[in-house]
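# how would this look folded up:
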Amino acid sequence: MATRTFKEALKHRRSYYAINGNSPISDDDIKDILDFAITHVPSAFNSQSTRLVLLLKEHHHKFWNIVKEKLQKMLPEDRFIATKEKIEQSFDSGYGTILFFEDENVVKKLQENFPPYEAKFPVWSEQTSAMHQLAIWTMLEDSGLGASLQHYNPLIDEDIHRQWNIPENWQLIAQMPFGTPLKESEEKPKLPVSETVKTFK
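Okay, the predicted model is just below:
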């Protein structure tokens, strides 16, 4: 695969809901993507509040089983059948899942140290997580993997923390299942930039 420019990589990123349990790159290469993002993606006040958990093999499947078990208790049977099918075909069918967390202790410490910005630090923390999500998502796709971003928190938080002994101060933000794409993902419509960008000079 020819190396893409940063702009090309961003343009090519898509949500993939048809993925299988294979990977064109090694587990070490996947881990390197996470390590690179956690090292180089910026954060407000250099907080470095993002935390990542990489689930592969049986851990990946265990995660989505937890999601299904939780939803089965909450949804009517007819709705759960469709949800179960989506999870099994679009998420659990993949090679792995990345869990994105934010360390609440870091956020609270910043709130204590900089009272004028107290209300903003949780917002900036979410923005920090979003930057990590985009960076990892783009690098995964540039490596031949397809991913999507899911949000089953806070329904699953307690079970996830208990299953993998996650520190209580790590707040779950999002989940990113990934695997080898089975088909191309359609490009979603975009608003014209004339409506979304203003320039003054």
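
# contacts and neighbour counts: CA atoms only from here.
Fine.

# Break down this structure into its helices, ranges please.
Taking DSSP state H, the helices of the chain run over residues 6-12, 27-40, 58-74, 77-90, 104-113, 121-142, 157-163, 193-196.

# want to throw those helices into a markdown table with mean neighbour count?
What follows is those, written out as a markdown table (neighbours: other CA atoms under 10 Å):
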| stretch | mean neighbour count |
| --- | --- |
| helix 6-12 | 12 |
| helix 27-40 | 15 |
| helix 58-74 | 16 |
| helix 77-90 | 14 |
| helix 104-113 | 15 |
| helix 121-142 | 20 |
| helix 157-163 | 15 |
| helix 193-196 | 8 |
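
# tell me the centre residue of this structure?
Met176 (3.8 Å; CA atoms, centre = their mean).

# any idea how far the longest strand seen in the chain is from the chain center?
With DSSP state E setting the assignment, residue counts place strand 170-181 as the longest strand in the chain. When C-alpha coordinates are averaged (CA atoms, centre = their mean, to the nearest Å), strand 170-181 and its chain have centres 4 Å apart.

# That one vs helix 58-74, what angle?
Angle, strand 170-181 to helix 58-74, by axes from the mean of the first three to the mean of the last three CA atoms, to 10 degrees: 110 degrees.

# could you say what helices and strands strand 170-181 packs with?
The helices and strands touching strand 170-181, judged by 3 or more CA pairs under 8 Å, 6 or more residues apart in numbering; DSSP states H and E, are strand 19-20, strand 96-103, strand 146-147.

# quick one more, to check against the first:
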Amino acid sequence: MTNPVNENLKKRRSIYALGKNVTLPKEKIVETIEEAVRQSPTAFNSQTVRAVILFGENSDKVWDIVEETLQAVVPAESFAKTKEKIASFRAGFGTILYFTDENIVHGLEKDFPLYAKNFANWAEQGLGGAQQAVWTALAAEGIGASLQHYNPLIDEKITSAFDLPKNWVLRAQMPFGSIEAPAGKKEFMPDAERFRVFD
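The predicted structure is shown next:
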């Protein structure tokens, strides 16, 4: 008997060949993303994860900002490859921006000083859980995605472009779209190096 959760986790891969050939309505995509984030656990039920879901020109704007920012810092002789990679993300159907609400993190640090040094790490754990949940939920709908990290280089421009709260700290970007080419074979380390079971 197969486990449906694990079967969907197997579908979650880093898809870099994205397209706009998505048949799922935008409203259903938004609902899927929002529910996956909503149901993802966070320490103290702190709900520190924020997500901005972008389509069309708004999604393109993210990758325009990334390209413009990197062009200023990447050596000219290397930029063609960088530009090609960014174009592959822009080719997708949309982008999700993931943030941590630092006001909540700092509030918890103040309210629970005994655990203060852990709340930033716990917020990252919550973010990772939400990202995997969204990624897997999209994969279950036949939509490909990958997780990118151009922060903090683009943080101020993104906050300004979308008029976002300054206490939302950008942590990752997830371009998504139709799967135009499958991911390659995934290699796994030996189980004996990863797991310990005591019966």
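
# what's the TM-score for these two chains?
Comparison of the two superposed chains (TM-score structural alignment, normalised by the length of structure 2) gives a TM-score of 0.96, and 197 aligned residues with a CA RMSD of 1.0 Å.

# thinking again about what came up before, out of the helices of structure 1, which gets nearest to Glu184 of structure 1?
Evaluated over these, closeness to Glu184 of structure 1 peaks at helix 6-12, with 10.7 Å, by CA to CA.

# which position in structure 2 aligns with the residue nearest to the centre of structure 1?
Under the alignment (TM-score structural alignment), Met176 of structure 1 maps onto Met174 of structure 2.

# quick one, what contacts that match?
Thr95, Ile96, Leu97, Tyr98, Ala145, Ser146, Leu147, Gln148 (CA atoms under 8 Å, 6 or more residues apart in numbering).

# now these as CSV including neighbour count and distance to Gly19 of structure 2?
Formatted as CSV, the contacts of Met174 of structure 2 follow (neighbours: other CA atoms under 10 Å; distance: CA to CA, whole Å):
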residue, neighbour count, distance to Gly19 of structure 2
Thr95, 27, 12
Ile96, 23, 15
Leu97, 20, 18
Tyr98, 22, 21
Ala145, 30, 10
Ser146, 19, 13
Leu147, 20, 16
Gln148, 14, 17
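
# will you turn the residues you listed into a markdown table that also has distance to Lys81 of structure 2?
Below are the contacts of Met174 of structure 2 laid out as a markdown table (distance: CA to CA, whole Å):
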| residue | distance to Lys81 of structure 2 |
| --- | --- |
| Thr95 | 21 |
| Ile96 | 23 |
| Leu97 | 23 |
| Tyr98 | 25 |
| Ala145 | 20 |
| Ser146 | 18 |
| Leu147 | 18 |
| Gln148 | 16 |
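
# what does Gly92 of structure 2 align to in structure 1?
Per TM-score structural alignment, Gly92 of structure 2 is aligned with Gly94.

# Can you verify my assumption that its match contacts Gly179?
Yes. Between Gly94 of structure 1 and Gly179 there is a contact under CA atoms under 8 Å: 4.4 Å.

# joint contacts of the two?
Ile19, Asn20, Gly21, Asn22.

# show me what contacts the first one?
Under the criterion of CA under 8 Å, 6+ apart, the neighbours of Ile19 of structure 1 are Gln89, Ser90, Phe91, Ser93, Gly94, Gly146, Phe178, Gly179, Thr180, Pro181, Leu182.

# Compare the residues you listed with structure 2 and list the overlap.
Here is what carries over to structure 2 from those, by both residues aligned by TM-score structural alignment, their matches' CA atoms under 8 Å: Ser90, Phe91, Ser93, Gly94, Gly146, Phe178, Gly179, Thr180, Pro181, Leu182.

# so who does the third one touch?
I take that to be Ser93 of structure 1. Ser93 of structure 1 touches Ile19, Asn20, Gly21, Ile87, Gly179, counting by CA under 8 Å, 6+ apart.

# Verify the stated contact: the third one with Ser90.
No. Counting by CA under 8 Å, Gly21 of structure 1 stays clear of Ser90, with 10.6 Å between them.

# Only whichever of the kept ones among the contacts of Ile19 of structure 1 are buried, select them in PyMOL.
Those of the kept ones among the contacts of Ile19 of structure 1 that count as buried under 16 or more other CA atoms under 10 Å are selected in PyMOL with:
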select buried, resi 90+91+93+94+146+178+179+180+181
